[in-house]
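A.B. asks: My questions are about this predicted structure, shown below with the sequence.
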Amino acid sequence: MSSQQEPQLDQKPLTPSKMQQPSPRLSTRLQHHPYQPPAGFDAVEPGVHHASTVIFPNVAAMRARDWRSKAGYTYGLHGTPTTFILEERLAALDGGRHCVLCPSGLSAIALIDLALLQQGDTMLLPSNVYGPSRELAERLLTAWGIEHRLYDARCTPDELAALITPQTRLLWLEAPGSVTMEMPDLRGLIAVARQHGVRTAIDATWAAGIALQPFDLGVDVVMQALTKYQSGGADLLMGSVTTRDDALHERLLLTHMRIGLGVSADDVARVLRGLHTLPLRYHAHDASARRIAQWMQGQPAVAQVLHPALPGSPGHAHWQRDCCAAGGLFSVVFQPCHSAAQIDAFVDALQLFKIGYSWGGPVSLAVPYDVQSMRSPSHWPHAGGLVRLAIGLEDADDLIADLRQAMQRLIPTD
């Protein structure tokens, strides 16, 4: 062998322990950096976990986890620490055991309908039901073979019993009713439904878990639009569905998964933050609304104020029996002598009150409605126009002053 010839290398393969792994390149290091923050961090607000993919430690753990259980995580749509925390807090607020989150209040209503009804079934809706809920029944559910019947929101238990058939599967309740604010006989209606084996669901958004505890009255499902008081900021959409019954929750949860309902982690964090001040805000809305409603009662242009806590409002006795607060929402019915154009001008003249749907936020809102086109003539034979007022967190005296100056637009017609 020439002195210039290099020696032959040992050709024995290296064992895996001796093999040198190349350093990951930049794009890989950005995805798989080894750093983990130290444990033990805690703060007032829960962490915001953004996730679609959830990482499992191994295949066995992946196969062992059940997406229906809150003992672990499987996929972002089925829950993260952020959403689990909100669901548990809302369940406690409602007095229930289980809660699922939906992208809006209307989607929460749809979830209940789709989970509990099938072709050939009938559900009962109050005559003052939330408009989009009625649209859902009329335009979609009917086409799928699910029927609905309207019942008078002021009906007696016996009158409701006369409407129940062997096909009736679900009774919807609203407390109070949308726009016209009737408070139903919840105890009596729920008792009738239970006697006939009919499930009950209530839109309890107005109560916010504070003014009313529907589960204590025997309701099966409580729905809320978290868009309103729980959020408190008028800056997000979300809904919740709460139950006490394990089997009923399973039925709702399966439907929730099958139609792919999910919520934003950032929106969940906003609702969690809003829960800290929910009781304070709710009672502040309530106090201002009662004062302003009483002031409105004394105005010559006003025929009636629809506020459950005021004597003379439809269902006031039921509110006294079942509720402990009233929130910030009420409606004003004007004297028939005032035209729709004048009432619109009154709303346009408001400065602090803004024109917009929804309620429960910091800013007061006003919306005019044609109540005679919405309700039975037997209850509204000679009523004038109606304006719904959502009282925000402004000073009550300033809101009264705003209403007073806008009243100048209401000049009686000849």
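C.D. replies: Okay, I see it.
A.B. asks: rest of the way, CA atoms for contacts and neighbours
C.D. replies: Will do.
A.B. asks: and the residue nearest the centre of the chain, how far is that from Val271?
C.D. replies: Centroid check for the chain by CA atoms, centre = their mean gives Ala225 as the closest residue, at 1.2 Å. Summarising the geometry, the distance separating Ala225 from Val271, computed by CA to CA, to the nearest Å, is 11 Å.
A.B. asks: which of the residues in stretch 282-294 are buried?
C.D. replies: Using 16 or more other CA atoms under 10 Å as the test for burial, stretch 282-294 gives Tyr282, His283, Ala284, His285, Asp286, Ala287, Ser288, Ala289, Arg290, Ile292, Ala293.
A.B. asks: residues in contact with it?
C.D. replies: The contact list for stretch 282-294, computed with CA atoms under 8 Å, 6 or more residues apart in numbering, reads 229, 305, 307, 309, 325-330, 390-393, 395-396, 399-400.
A.B. asks: Narrow these to those in strands?
C.D. replies: Counting by DSSP state E, the contacts of stretch 282-294 place Val305, Leu329, Phe330, Ala390 in strands.
A.B. asks: try it against this one:
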Amino acid sequence: MIMTTLLTQLSHLGTAVCDEKHPRAPVALPAIRTSTVRFNDIDTLHDTYRRQAAGERIVGYGRMGMETHAAFEEMMCALEGGKRAFLAPSGLNAIAMVLLSLLNAGDHMLVADCVYGPVRQMDETVLKRMNISSTFCSMRDMAELESKIQSNTKILYLESPGSLLFEMLDLPAIAAVAKKHNLLVIADNTWGSGLAYRPLDLGADVSIVAVTKYIGGHSDLLMGAVVAKDDAIIKRIDTNQYALGFSTSADDVWLAIRGVRTLDVRMKRHAENALKICEFFDQQAETLQIYHPAFEKDAHHDLWKRDALGSNGMVSVALNLTKAQTKVFVESLKLFSIGYSWGGYESLIDMVNTDFLKNHAYWNPNYPHLVRMHIGLESPEDLIQDYQQALEKARNYPPSIP
């Protein structure tokens, strides 16, 4: 079968075999669960050990998963443009897998200040205890970034767009700095998930995706994935993943495969809806700034046009309201649930604690409040009506109450 485009590949990869030997087969590959793998003879067992040691993805124990896992790993490689994928029980587990595989005691990494918040907690509670140091900084100025590289720096870790303000970083420029100093570039690509953004194509060495979000797409699974294309990096991650004992449920992997089938159409709808919401907030007097790189007034729209392939439903808005008014606005919404995950079919909103933004160079400290929203698959007209009634309640709430 000739599969010339990514979307065609994603529709056909991971399907059950249907051929002369298997004349009847289901469309969807079953969720194959097992803890134990059987071997026909001792020679097969020993051959499995040998091939595993050489880095081949071959199952010797159930923890690594059977055909269901292998099918989804192949899908992730297609999405991200990589050679090998590794699965973890959550996105944060995937981050830990990479850092514990590629960093040693005494090493240092530079981290973009806009990354997923728990990376800072991992630095404080795990990495420092292992004598691994981190410097969090803006990665917008390449000369400044280069000045922060130390003799023991090994990794440049980033997330683009960033976690709360969706700040686009110049990944090709960052990768050029890394290459000059023989450093690895690790990118959290949960925002792009392979369809909207492809870090490996832009110079990153490893891409990490929280499958929990857009790939899962239905708010019913937790999983992370790591994708790489360099053989030496793949071997290091492979060895450490097995040693650390990461394992994912076959049922969750099956759900992730299901999510990939509709990823393209869902993300396009999320992105279309999000732009309509940006246009709505652009007309509101309370709006100080809209953070969504696909929106033409976003500060990083040109970078998005150059490097991204699409967008999604994530929008943040800085509002000129009191804290009490912002709380009234959020709690008055009928179609939005309050929550800080995203990527599912539903619309969510979170009133961001601005203490979390103090270390983000992109954040304007003069702005009083920020709401982060995931725009779901509902009718955007209905969402806008919901915003209108909630804003009206917030406006009428006494501004004298802080």
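C.D. replies: Alright, I've got the coordinates. Owing to the predicted nature of the structure, the values given are computational and were not obtained by experimental measurement.
A.B. asks: overall similarity of the pair, as a TM-score.
C.D. replies: Here the TM-score of the superposed chains, computed with TM-score structural alignment, normalised by the length of structure 2 as the reference length, equals 0.90; 374 aligned residues with a CA RMSD of 1.6 Å.
A.B. asks: between the ones in strands among the contacts of stretch 282-294 of structure 1, which is closest to Thr200 of structure 1?
C.D. replies: Minimum distance to Thr200 of structure 1 across these is 24.2 Å, recorded for Leu329 (CA to CA).
A.B. asks: List the contacts of that closest one.
C.D. replies: If you count contacts by CA under 8 Å, 6+ apart, Leu329 of structure 1 has them with Ala289, His307, Trp359, Arg388, Leu389, Ala390, Ile391.
A.B. asks: contact partners of stretch 284-296 of structure 2?
C.D. replies: Applying CA under 8 Å, 6+ apart, the contact partners of stretch 284-296 of structure 2 are 161, 165-168, 275, 278, 281-282, 297-301, 304-305, 310-311, 314-321, 367.
A.B. asks: Can you give the distance of it from its chain's centre?
C.D. replies: Its chain's C-alpha centre and that of stretch 284-296 of structure 2 lie 22 Å apart, by CA atoms, centre = their mean, to the nearest Å.
A.B. asks: Could you do stretch 291-305 of structure 1 as well?
C.D. replies: For stretch 291-305 of structure 1, the separation from the chain centroid amounts to 29 Å (computed by CA atoms, centre = their mean).
A.B. asks: cool, stretch 43-50 of structure 1 as well?
C.D. replies: Centroid separation between stretch 43-50 of structure 1 and its chain, computed with CA atoms, centre = their mean, is 22 Å.
A.B. asks: Mind listing residues that contact it?
C.D. replies: Residues from elsewhere that reach stretch 43-50 of structure 1 (CA under 8 Å, 6+ apart): Gly76, Thr80, Pro81, Thr82, Ala265, Asp266, Ala269, Leu272, Arg273.
A.B. asks: Can you tell me what Trp380 of structure 1 aligns to in structure 2?
C.D. replies: For Trp380 of structure 1, the aligned residue in structure 2 is Asn364 (criterion: TM-score structural alignment).
A.B. asks: how about its match, what does it touch?
C.D. replies: Counting by CA under 8 Å, 6+ apart, Asn364 of structure 2 touches no other residue.
A.B. asks: How about His249 of structure 1?
C.D. replies: His249 of structure 1 makes contact with His98, Cys99, Thr242, Thr243 under the criterion CA under 8 Å, 6+ apart.
A.B. asks: Before we go further, it is sitting in a helix, right?
C.D. replies: Yes: remark: His249 of structure 1 belongs to a helix, assigned using DSSP: H, G, I helix; E, B strand; the rest coil.
A.B. asks: Now do the same for it: its match in structure 2.
C.D. replies: Taking TM-score structural alignment, the alignment pairs His249 of structure 1 with Ile234 from structure 2.
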